[in-house]
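K.L.:
Mind looking at a prediction? Sequence and model below.
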Amino acid sequence: MMVFPAVDILNGQCVQLVQGKRESAVAYGTPLENARRWLDAGADALHVINLDGAFGSAQANVREIRELIQETGVFVELGGGIRSREDARAWLEIGVGRVILGTVAVREPEIVRDLSLEFGPEQVMAGVDARGGRVVIEGWEEEAGDYLSWAEHFEMLGAGSLLFTNVSVEGLCRGIDPEPVRHLLEHTDLPVVVAGGVTTPADVRILRDLGVSGVVLGSALYSGKITIREAREAAQ
């Protein structure tokens, strides 16, 4: 199971949010500084979110993200602000390992199919952000249907993997809720990366035993509640 430290970027800085709320942002320095920090600690891949893109500025942070990709040379999965095929292509062509399609995948599901055919399924990850079993889009403000149905639909369209974010526990550092993950894994054969609530090595072990392919470490990592080493050991 892979461990992905999160590098969330807002106004050119690496930040962490609570429950996706912009006003909760705590800054931790530049994206590249933090990427190197986690790679030096033993990580070998990064989960990068362009928060300005998610909040509507799709072209924000391009320089910072390009620098991070070029300077680290590691596998990067990238989400936030990808609103079109052109946005996704541009990121893939500069070296992103896979793009995470969130709101756009719900608004225009055929984009999943088209990009999977063009670049290969392994470079296309569909985002399943859910609260109470319902997919939430547009900055987690709008409900868009049952999360299991969407996961099945994304698989049918050719997505190579899923990112499941449990919005109910995201950013709170209070642990995971394994049940929605268990149900999701029962409804898809795709690799699933889980974000939201991963706080302790025990959380990582639970997700490992459920059979997820990766976990994202965010607020708990930045606040020191878990280390890269602890997470990697628990993932084995």
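P.N.:
Okay, I see it. Bear in mind that the values here come from a model prediction, so they are computed numbers and not experimental data.
K.L.:
all contacts plus neighbour counts: C-alpha atoms, from now on.
P.N.:
Noted.
K.L.:
Go ahead and confirm Met125 touches Val99.
P.N.:
Yes: Met125 lies in contact with Val99 (CA atoms under 8 Å); the separation is 5.9 Å.
K.L.:
higher neighbour count, those two?
P.N.:
Taking other CA atoms under 10 Å, Met125 and Val99 do not tie; Met125 has more neighbours (30 against 25).
K.L.:
In three-state terms, label the more buried one for me.
P.N.:
At Met125 the chain is in strand, as set by DSSP: H, G, I helix; E, B strand; the rest coil.
K.L.:
swap in Gly81?
P.N.:
Assigned with three-state DSSP, Gly81 falls in the coil class.
K.L.:
next one: Trp38
P.N.:
helix.
K.L.:
Next, count neighbours for it.
P.N.:
Trp38, neighbours per other CA under 10 Å, totals 21.
K.L.:
got it, and Arg22?
P.N.:
Arg22 has 15 nearby residues by other CA under 10 Å.
K.L.:
Where does it sit, in terms of helix or strand?
P.N.:
Secondary-structure assignment from DSSP states H and E places Arg22 in strand 21-27.
K.L.:
for Val76, same thing?
P.N.:
Counting by DSSP H and E, Val76 is found in strand 75-79.
K.L.:
now the helix or strand just after that strand and strand 75-79, what's the angle there?
P.N.:
Heading C-terminal from strand 75-79, the first helix or strand you meet, by DSSP H and E, is helix 85-93. Orientation of helix 85-93 against strand 75-79 (axes from the mean of the first three to the mean of the last three CA atoms, to 10 degrees) gives an angle of 160 degrees.
K.L.:
for comparison:
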Amino acid sequence: MGKQRHSIFRPCIDLHEGQVKQIVGGTLSENDPSTLKTNFVASESPGDFARLYRRHNLRGGHLIKLGPGNDDAAKDALAAWPGKLSAQKREGGLQIGGGINIDNARSWLDSGASKVIVTSFLFPGMKFSLDRLCELSRHVGKDRLVVDVSCRRRNNEWIVAMNKWQDMTDLSVTKETLDMLSQYCSEFLVHAADVEGLCQGIDEELVTKLGQWATIPTTYAGGAKDIADLDLVDRLSRGKVDLTYGSSLDIFGGNLVRFEQLVKRSKEDQE
């Protein structure tokens, strides 16, 4: 029998106006910049963070461009840790999201991204387009495509949100939705936008559901505030969902979780 899978730490780099930042997810609005709440602005470059992750062999991290003015910063990070192409598969390195579409996806892979992450392109007029998903999957390959189903809770369901999590789409996160999407991509990324950046704990119910529903690798982000949250996600999802830490992490100005703790855990998981 193979070794049982456990939830692992997946790193991230969030870019805003060319800098590495940690932002309270629900406050990022194009129409009203005054609502923006920023927890942290790094003095280090995006490439510095990518080199840190590379040094500790932390794979499958996501690099997210939050709005315009981030392309050069993203290329800096990708150049610092490009995904390696082996047996026609990209390994290691960073996945990139934020404004990915049919016209630029290939160029980001050529710039060193291991995979591209897509949301808004799939929702013209905020309505899900299976045709667009099929087209993009054919264009870049299922194994190099991640679908971002980041969501906000409305009543008793989670609705996929786009445009920096401000606009609600017509797609709910359900088992049927994830089964359908997984035919065209190799991973899911799920920000729980309502708790993103608040350091007040994960959305336990959503993590539990993702563990029940997802049949492909899935990374959850939002609210993680303690090293024990990695064990909590592992238990709730039965090891099927990985976890990203943001504002609580010391490398992002937090004081709740030490990066070296997560590195240690990652090395133990790899043994």
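P.N.:
Sure thing, it's come through. Worth saying up front: this structure is predicted, and the values here are computed from it rather than measured.
K.L.:
Would you mind reporting the TM-score between them?
P.N.:
Comparison of the two superposed chains (TM-score structural alignment, normalised by the length of structure 1) gives a TM-score of 0.85, and 228 aligned residues with a CA RMSD of 2.2 Å.
K.L.:
on that earlier part again, which other helices and strands contact the strand holding Arg22 of structure 1?
P.N.:
Under the contact criterion of 3 or more CA pairs under 8 Å, 6 or more residues apart in numbering; DSSP states H and E, strand 21-27 of structure 1 touches strand 13-18.
K.L.:
buried ones in the strand holding Arg22 of structure 1?
P.N.:
The neighbour-count check on strand 21-27 of structure 1 (16 or more other CA atoms under 10 Å) flags 26-27 as buried.
K.L.:
picking up where we left off before, neighbouring contacts of the strand holding Val76 of structure 1?
P.N.:
Residues outside strand 75-79 of structure 1 that contact it (CA atoms under 8 Å, 6 or more residues apart in numbering) are 44-50, 69, 96-102.
K.L.:
what does stretch 147-165 of structure 2 give?
P.N.:
Contacts of stretch 147-165 of structure 2 (CA under 8 Å, 6+ apart): 25-26, 28-29, 66-67, 117-120, 126, 167-173, 181, 185, 187-194.
K.L.:
how about a cut-off of 6 Å?
P.N.:
117-120, 167-169, 171-173, 188-194 (CA atoms under 6 Å, 6 or more residues apart in numbering).
K.L.:
excluding its backbone neighbours, what's nearest Leu68 of structure 1?
P.N.:
Nearest residue to Leu68 of structure 1, sequence neighbours excluded (CA to CA, 6 or more residues apart in numbering): Leu32, at 5.4 Å.
K.L.:
Could you tell me whether the one you found really is in a strand?
P.N.:
No: counting by three-state DSSP, Leu32 of structure 1 is located in no strand; its state is helix.
K.L.:
Just give the number of residues close to the equivalent of it over in structure 2.
P.N.:
Structural alignment (TM-score structural alignment) places Leu32 of structure 1 against Gly47 in structure 2. Counted with other CA under 10 Å, the neighbours of Gly47 of structure 2 add up to 20.
K.L.:
again, but for the one 4 residues further on
P.N.:
When neighbours are counted by other CA under 10 Å, Arg51 of structure 2 registers 18.
K.L.:
swap in Ser84 of structure 1?
P.N.:
Counted with other CA under 10 Å, residues neighbouring Ser84 of structure 1 total 13.
K.L.:
Tell me where structure 1 has helices.
P.N.:
For structure 1, helices defined by DSSP state H occupy the ranges 31-40, 51-54, 62-72, 85-93, 103-107, 110-119, 147-157, 178-187, 201-210, 219-222, 228-235.
K.L.:
Tell me the counterpart of Ser168 of structure 1 in structure 2.
P.N.:
Aligned by TM-score structural alignment, Ser168 of structure 1 pairs with Asp194 of structure 2.
K.L.:
any idea how far its match is from Ala161 of structure 2?
P.N.:
From Asp194 of structure 2 over to Ala161 of structure 2 the distance is 10 Å, taken as CA to CA, to the nearest Å.
K.L.:
repeat for Asp72 of structure 2
P.N.:
26 Å.
K.L.:
Can you pick out the residue with more neighbours from these two?
P.N.:
Neighbours per residue (other CA under 10 Å) separate Asp72 of structure 2 from Ala161, with Ala161 holding more: 27 against 11.
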